[in-house]
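# Here's a sequence, model it:
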Amino acid sequence: MAVRDFDAEIKQLQATMKTIGQVLDLDAMRSEIADLSEQVAAPDLWDNQEHAQRVTGRLSTLNGELERYTSLEERIDDLSVLVELATEEGDDDSLAEAEAELGRIQKSLESLEIRTLLNGEYDEREAIMTIRAGAGGVDAADFALTLMRMYTRWAEQHGYGVEVYDISYAEEAGIKSAEFAIKAPYAYGNLSVEVGTHRLVRISPFDNQGRRQTSFAAVEVVPVLEQTDEIEVDENDIRVDVFRSGGPGGQSVNTTDSAVRLTHIPTGTVVSCQNEKSQLQNKASAMVVLKAKLLALKKAEEAALKKDLKGDVAASWGDQMRNYVLNPYQIVKDLRTGYETGNPQAVFDGDLDGFMEAGIRWRRNSEKADA
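Take a look at the predicted model:
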């Protein structure tokens, strides 16, 4: 690569970094970090655990974002020095190393740039995901379980926490539905592009004749609410049912009726929680999910964008947003963005960043086109 090419690309990297820094508002970020650091140092911080967790979580997020930006800035400066020295000394090996580092930096910069696109009202929130088996019988139930594993693997790879609220197991294999939270900043912004119907094509392991089967599962995502969010739920509008938690095959998990199901009568919204041993804890967790879903409905109605926010999908033919094909060839392809990979197993193991980044860019371009 010619020296002038290095110079031009490095200048472009620096210009992009400057733009990202302006969008992130680094001065405001540093000011908030200083304020939060003072709060964390207060001796009475943990007198209110919920507040303390919000403060420490926000501080950790901001420190991570600032470190990500400054470290990439330093890498670009180091690259510039490496190119200059390698050029002066005619060191081809160092120039080759610089070329490889340039490619790595460009990839890191693209990922950082995605963060600037997550500026929606709820993008920075944690996310609650619901996965439902659709058409396809036992294969669909098995596929729904695979998708749940895929998203939890993605979260684990990034060091994000996962809290399972409820799982309804299917009789033969897999699950009918599952509800769980991804506890990470910007989880909603990233995962909201996963909303829709996912379609699997494979040789069914449940068909003794080895026939190819097409099955579907629906993914819904809503943001976790904070106390400042305006959503009021009248207790008189909620029906509370308690039941005994159960596992695969109807196996009893608890010997008491600790699982809780909440039904919001005006909208018909139903949520369940059975991950805690205490009925009160399960009710509190279920209320978190219910309020998140009701806010999603409220915002969807106000904006007339029910599909975009709530992800109310049919999980059947004609509604799919991503195909997972394992036979007669292997490919995972997003039908909106065109992004694809020939390694379905890696995707099922949580390699989803490429799909999410493409989805976020696609969403931004769609918003611009509609503006």
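
# going forward, measure contacts and count neighbours with C-alpha atoms only.
Fine.

# in which helix or strand would I find Val260?
Element membership of Val260 [criterion: DSSP states H and E] is strand 259-264.

# how about this one, so we can line them up?
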Amino acid sequence: MADLDPAEKIKELSSTLASVESVLDLDAKRTEIEQLREQSADPELWEDPDNAQKVTRRLSNLESIVTKVNGIRQRLDDLGVLYELAEAEDDADTRAEADRELAALRKEIGELEVRTLLNGPYDEREALVSINSQAGGVDAADWAQMLQRMYLRWAERHGYPTEIYETSYAEEAGIKSTSFAVKAPFAYGTLRGEHGTHRLVRISPFDNQNRRQTSFAGVDVVPVVEKSDHIDIDEGDLRIDVYRSSGPGGQGVNTTDSAVRITHLPTGIVTSCQNERSQLQNRATAMSMLQAKLLERKRREEKAELDELRGDSVSSWGTQMRNYVLQPYQSVKDVRTGLESGNPSGILDGDIDDFIDAEIRWMRSQEQGPE
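As a prediction, this is how the structure comes out:
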């Protein structure tokens, strides 16, 4: 696109946006918006708070999509006028402004194009992200905390609310594990490609001989469960422990045994919550997290069975998915997509959209299989 004149660039972007508009089916979304607005205006809706929240969340999501697409279409139309003005007045500043807007629109339309690929059964859901330190000792615990910060910073950049449910701190530095929710529409579909093992190579700040250390942390992403999900859990399959919440260095967060850990004995899945002061609230949240993890386990098992029936030899995406190298050179590379960046500091500060978009495209290509 670099060799095209502005009018041709705008034409190409307009064509891409038209394809996005077609896939999103904005007319159907506008019809659904009107229906949801009528439902939300009904006072009886709030007699069922769970359903009311579902309706209002869906309405907000649809309005956001339609408003965003309409806004981009309007900006694209205005951009042509801005270039004409710059040409007519031979104004370098206006031309530079138009070039910046063109670049911004190209990025936003690209993001919308990726959004159209998020049509899996749970892609619209909020996400529950869990991070666990793996091999590498204290460096791995520190690495797990760096990853937690990376995802929280990514969410903050986009204005997505987050809620940390549990953090288990390591003795010397970093964390053993953490679980948090990203409370935004399509958070699961957006982040599910982050599932897997993340590998860090650097000079260890905890080694007095300044040796290079490789450490690993596992990231798990599951969709938040909804009322309509059917996950049967036998109480006899659960071990429920209560304990006192602790912070860095083992310091007590509160003075009561309010934190709750639930172990699902048949699968070995463990969930914990310590962010509420009430043991009952923590138990409810931990149970919801367990349901989410069992739901995702069921989805993955069903996919594996389908892959086997199709004769798909790539039934698993593997565990290692991204390498972060800080020494002896600076690089972040995704194992599956091949995307690479020489700016690990930016990546670790939450600038991971390019990696996320590449993963979404790659996952879709794997799920569709060969033509």
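
# Can you pull the TM-score for these?
Once superposed, chain against chain, the TM-score is 0.90 (TM-score structural alignment, normalised by the length of the first structure); 362 aligned residues with a C-alpha RMSD of 2.5 Å.

# how big is the offset of the strand holding Val260 of the first structure relative to the second structure?
In the superposition with the second structure, the average deviation recorded for strand 259-264 of the first structure is 1.5 Å (mean C-alpha distance after the TM-score superposition for the first structure).

# State the three-state secondary structure for Glu220 of the first structure.
strand (DSSP: H, G, I helix; E, B strand; the rest coil).

# what's around it, how many residues?
The local packing of Glu220 of the first structure (other C-alpha atoms under 10 Å) involves 24 other residues.

# Pull up the gap between it and Arg336 of the first structure, please.
Relative to Arg336 of the first structure, Glu220 of the first structure is positioned 17 Å away (C-alpha to C-alpha, to the nearest Å).

# Who are the packing partners of the strand holding Val260 of the first structure?
strand 238-243, strand 269-273, helix 279-303 (3 or more C-alpha pairs under 8 Å, 6 or more residues apart in numbering; DSSP states H and E).

# Generate a markdown table for the ones you listed, with mean neighbour count as supplementary columns.
Shown next, in a markdown table, are these (neighbours: other C-alpha atoms under 10 Å):
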| stretch | mean neighbour count |
| --- | --- |
| strand 238-243 | 15 |
| strand 269-273 | 21 |
| helix 279-303 | 19 |
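
# nearest to Ala34 of the first structure, of these?
Comparison of those against Ala34 of the first structure by C-alpha to C-alpha identifies helix 279-303 as nearest, at 30.6 Å.

# mind checking how far the very next helix or strand once past the closest one is from the chain centre?
Scanning forward in sequence from helix 279-303 of the first structure by DSSP H and E, the next helix or strand is helix 306-310. Relative to its chain's centre, helix 306-310 of the first structure lies at 16 Å (C-alpha atoms, centre = their mean, to the nearest Å).

# Buried residues of helix 306-310 of the first structure, list them for me.
Buried residues in helix 306-310 of the first structure, counted by 16 or more other C-alpha atoms under 10 Å: Lys306, Asp308, Leu309, Lys310.

# Out of the helices and strands packed on strand 259-264 of the first structure, which gets nearest to Asp123 of the first structure?
Closest of those to Asp123 of the first structure is helix 279-303, at 12.8 Å (criterion: C-alpha to C-alpha).

# residues in the second structure matched by that closest one, start to end?
Counting by TM-score structural alignment, helix 279-303 of the first structure falls onto residues 279-303 of the second structure.

# what's the mean distance for the matching stretch versus the first structure?
Here the mean offset of stretch 279-303 of the second structure against the first structure after fitting is 1.0 Å, by mean C-alpha distance after the TM-score superposition for the first structure.

# about what we covered before: with distance to Thr214 of the first structure added, can I get the helices and strands packed on strand 259-264 of the first structure in TSV?
Shown next, in TSV, are those (distance: least, C-alpha to C-alpha, whole Å):
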stretch	distance to Thr214 of the first structure
strand 238-243	34
strand 269-273	28
helix 279-303	29
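
# between these, which one is nearest to Val55 of the first structure?
When those are compared by C-alpha to C-alpha, helix 279-303 sits nearest Val55 of the first structure, at 19.4 Å.
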